[in-house]
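Visitor: Provide a 3D model corresponding to the input given below.
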Amino acid sequence: MMAASDWFRTPPGQALLRWEQAQFDAAVADVFGYHALQLGLPEIDALAANRMPHRWLALPDAAGTAQAAQAAAQDAPAGRILLAASPAALPFAEGSLDLIALPHTLELCGDPHAALREAHRALMHEGRLVITGLVPWRARLWQRLHGGGPLYLPPGHEFIAPQRLRDWLRLLGFELCEQRYGNDSGLPPGAGWLRQLAARLARAGATGWPITRAAWCISAIKRAHGMRLIGAAWKTPAARLAPVPAASRAANPPARRQRGQSAPRSQKGQ
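Guide: Take a look at the predicted model:
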């Protein structure tokens, strides 16, 4: 039985990691701030293109043994701080992270809903979340091609469709920025209708059919919706009287007598 970390060292796994590395580089290059976190999958550096001064690599508790931590430290690039943390309980204050990268983290953890809520809690307003994963039916096809073994994930975990993840993000208040699909670049040796189907799907994905591709990358922003205070309906403002201009001599000048017009009688006797 092949574990997920072992599969990522195979030629198809290496091709997938190269594609995901390019997606992370494009997604995090223009994200600014001070604190960034990559949770899981130390085989790639999801924060390599980012310029934040504080960057962490957290390993889940499932892989937090001494042997796994030592192997992750050897594979992890220099400059990243290693720590052990559960995806559902991050050791960061609320709203303290500017960027969180989840490479296959939701697929490999036991409770993806809790991990996504925890990422939402730790992100600050306008923070960025970048997630990668595998299309479920394409991953199952690869398993059938390799004899039915769990080549992508350990047993007991299931894949997450990108449509389903988009619904989860919207419910938490995230705004979707970009979604990209990647195609697998290798096929196992042998023949049969499954291999022919996989080859056709690979060609269709290369020509621009996103539904036939094998991997996805979703980027989202945590939005803070503002409030508008509305008073009670019975509290109506008091009516204001319009100012009335006072009469003045300058405003209403006396009419001038025309030439030849007689004066009033009261003035004749004076």
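Visitor: rest of the way, CA atoms for contacts and neighbours
Guide: Will do.
Visitor: Residue for residue, what is the longest strand the protein has?
Guide: strand 123-134 (DSSP state E).
Visitor: by contact count, what packs against that one?
Guide: Packing partners of strand 123-134 (3 or more C-alpha pairs under 8 Å, 6 or more residues apart in numbering; DSSP states H and E): helix 11-28, strand 97-103, strand 215-222.
Visitor: Let me know the angle separating it from strand 215-222.
Guide: Between strand 123-134 and strand 215-222, the angle comes out at 170 degrees (axes from the mean of the first three to the mean of the last three C-alpha atoms, to 10 degrees).
Visitor: run this one through as well so I can compare:
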Amino acid sequence: MKASEAKIKIQIMHDWLMTPVGRYMLEWEENLFQTLSADIFGFNALQIGFSEINALKDSRIKNRWVSNQFFPEPPSSNATDGAAKLSLIHDIDRLPFASESIDLIILPHAFEFAENPHMILREVDRVLIPEGQVIISGFNPASLWGLRQSIGKLTGAYFLPSYAEFIGLPRLKDWLKLLNFEINRGHFGCYRPPCRTRHWLKRFAFMEKAGNRWWPFLGGVYLIQAIKRIHGVHLIDAAFRKRPRQIFQTIPVNHKTSGENPDQTS
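Guide: Just a heads-up that it's a prediction; the model follows:
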């Protein structure tokens, strides 16, 4: 994918996220990302892409980075309130971190807009420590949103950006299991129909509780958490690493959310 094409796609997705339905999705995902990451400990955490989501805001991990492609800031002046501040820019399928150096990786919709999602997942596996965790969100094809997007392919009137590729949760689970990740938990959300206006989203607010109770697997968005397992390795002490190791292969950092030196020992 050419850099110019990727920039256009990032801008299109950012513009969609600024719509009422985009903000509705961002709010659901951000709240859940923050809740899950708050219970994970370690030295280093990374959020890749979607700086509109501040997924690591409540994380207790000391060193936290938010990375993206191309743009040092959100690609539009209409940035979301509380958006995460970018720390570094890199190719999404080539992470500038040493092997087994990151404790937690957040991937909001990284696979659906990538040219090679398998390469991204292999890089995630490479840089995560044993027992490290990854949290991934994606659009659910088995939902009203997925059905609306399929109709858009026939009519040309898309609900989501036309280049978005839906990756079903069973397919993603298979990818993770092939790399020896153990699924820890999963969540579904955004049960309201694919409406574009605040008025109709508000009218269908009742579907959140109803959907979560009666058709929980049909939410427009899913979020899955997985742990990297190493065969034959059983950790006895959660604090088996007494100090953080060198994590960067190169040093492309502009700034870091925690403001700490990433190589400082505790």
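Visitor: For the second structure, just list every one of the helices.
Guide: If DSSP state H is used as the criterion, the helices of the second structure fall at 3-17, 20-37, 117-127, 144-155, 169-178, 198-203, 207-214.
Visitor: need those helices in CSV with mean neighbour count and distance to I53 of the second structure, can you?
Guide: Shown next, in CSV, are those (neighbours: other C-alpha atoms under 10 Å; distance: least, C-alpha to C-alpha, whole Å):
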stretch, mean neighbour count, distance to I53 of the second structure
helix 3-17, 16, 10
helix 20-37, 18, 6
helix 117-127, 19, 19
helix 144-155, 16, 20
helix 169-178, 14, 21
helix 198-203, 13, 20
helix 207-214, 14, 21
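Visitor: Could you dump those helices into a markdown table with distance to P108 of the second structure added?
Guide: Output for the helices of the second structure, formatted as a markdown table (distance: least, C-alpha to C-alpha, whole Å):
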| stretch | distance to P108 of the second structure |
| --- | --- |
| helix 3-17 | 12 |
| helix 20-37 | 8 |
| helix 117-127 | 12 |
| helix 144-155 | 17 |
| helix 169-178 | 14 |
| helix 198-203 | 22 |
| helix 207-214 | 21 |
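Visitor: of these, which approaches A83 of the second structure most closely?
Guide: Nearest to A83 of the second structure, of all the helices of the second structure, is helix 20-37, at 10.1 Å by C-alpha to C-alpha.
Visitor: so where in the first structure does that closest one end up aligned?
Guide: Under TM-score structural alignment, helix 20-37 of the second structure corresponds to residues 11-28 of the first structure.
Visitor: how big's the offset between that stretch and the second structure?
Guide: Average distance, stretch 11-28 of the first structure versus aligned residues of the second structure after superposition (mean C-alpha distance after the TM-score superposition for the first structure): 1.1 Å.
Visitor: And the contacts of that stretch?
Guide: By C-alpha atoms under 8 Å, 6 or more residues apart in numbering, the surrounding residues in contact with stretch 11-28 of the first structure are 7-8, 43-50, 130, 132, 182, 184-187, 215, 217, 219.
Visitor: and it, how far from the chain's centre?
Guide: 17 Å (C-alpha atoms, centre = their mean, to the nearest Å).
Visitor: try stretch 158-165 of the second structure
Guide: 17 Å.
Visitor: Can you get me the start-to-end distance on it?
Guide: End-to-end distance of stretch 158-165 of the second structure (C-alpha to C-alpha, to the nearest Å): 12 Å.
Visitor: So what touches it?
Guide: Contacts of stretch 158-165 of the second structure (C-alpha under 8 Å, 6+ apart): 9, 12-13, 16, 112-113, 145, 148-149, 151-153, 194.
Visitor: Closest to I92 of the second structure out of these?
Guide: Of the contacts of stretch 158-165 of the second structure, the one sitting nearest to I92 of the second structure (C-alpha to C-alpha) turns out to be F113, at 10.4 Å.
Visitor: what residue is smack in the middle of the first structure?
Guide: A220 (1.7 Å; C-alpha atoms, centre = their mean).
Visitor: mind checking what it lines up with in the second structure?
Guide: Alignment note: A220 of the first structure maps to A226 in the second structure; criterion TM-score structural alignment.
Visitor: So that match sits against R185, correct?
Guide: Yes. Counting by C-alpha atoms under 8 Å, A226 of the second structure touches R185, with 7.1 Å between them.
Visitor: on that earlier part again, show me the one of the helices of the second structure that comes nearest P72 of the second structure.
Guide: Closest to P72 of the second structure of these, according to C-alpha to C-alpha: helix 3-17, at 12.1 Å.
Visitor: Include distance to P155 of the first structure when you put the helices and strands packed on strand 123-134 of the first structure into JSON lines, please.
Guide: Output for these, formatted as JSON lines (distance: least, C-alpha to C-alpha, whole Å):
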{"stretch": "helix 11-28", "distance to P155 of the first structure": "18"}
{"stretch": "strand 97-103", "distance to P155 of the first structure": "18"}
{"stretch": "strand 215-222", "distance to P155 of the first structure": "19"}
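Visitor: Ok, which of these comes nearest T207 of the first structure?
Guide: Nearest to T207 of the first structure among those is strand 215-222; the distance by C-alpha to C-alpha comes to 15.3 Å.
Visitor: which element follows that closest one toward the C-terminus?
Guide: Counting by DSSP states H and E, the next helix or strand C-terminal to strand 215-222 of the first structure is helix 265-268.
Visitor: what stretch of the second structure lies opposite that following helix in the alignment?
Guide: Going by TM-score structural alignment, helix 265-268 of the first structure sits over no part of the second structure.
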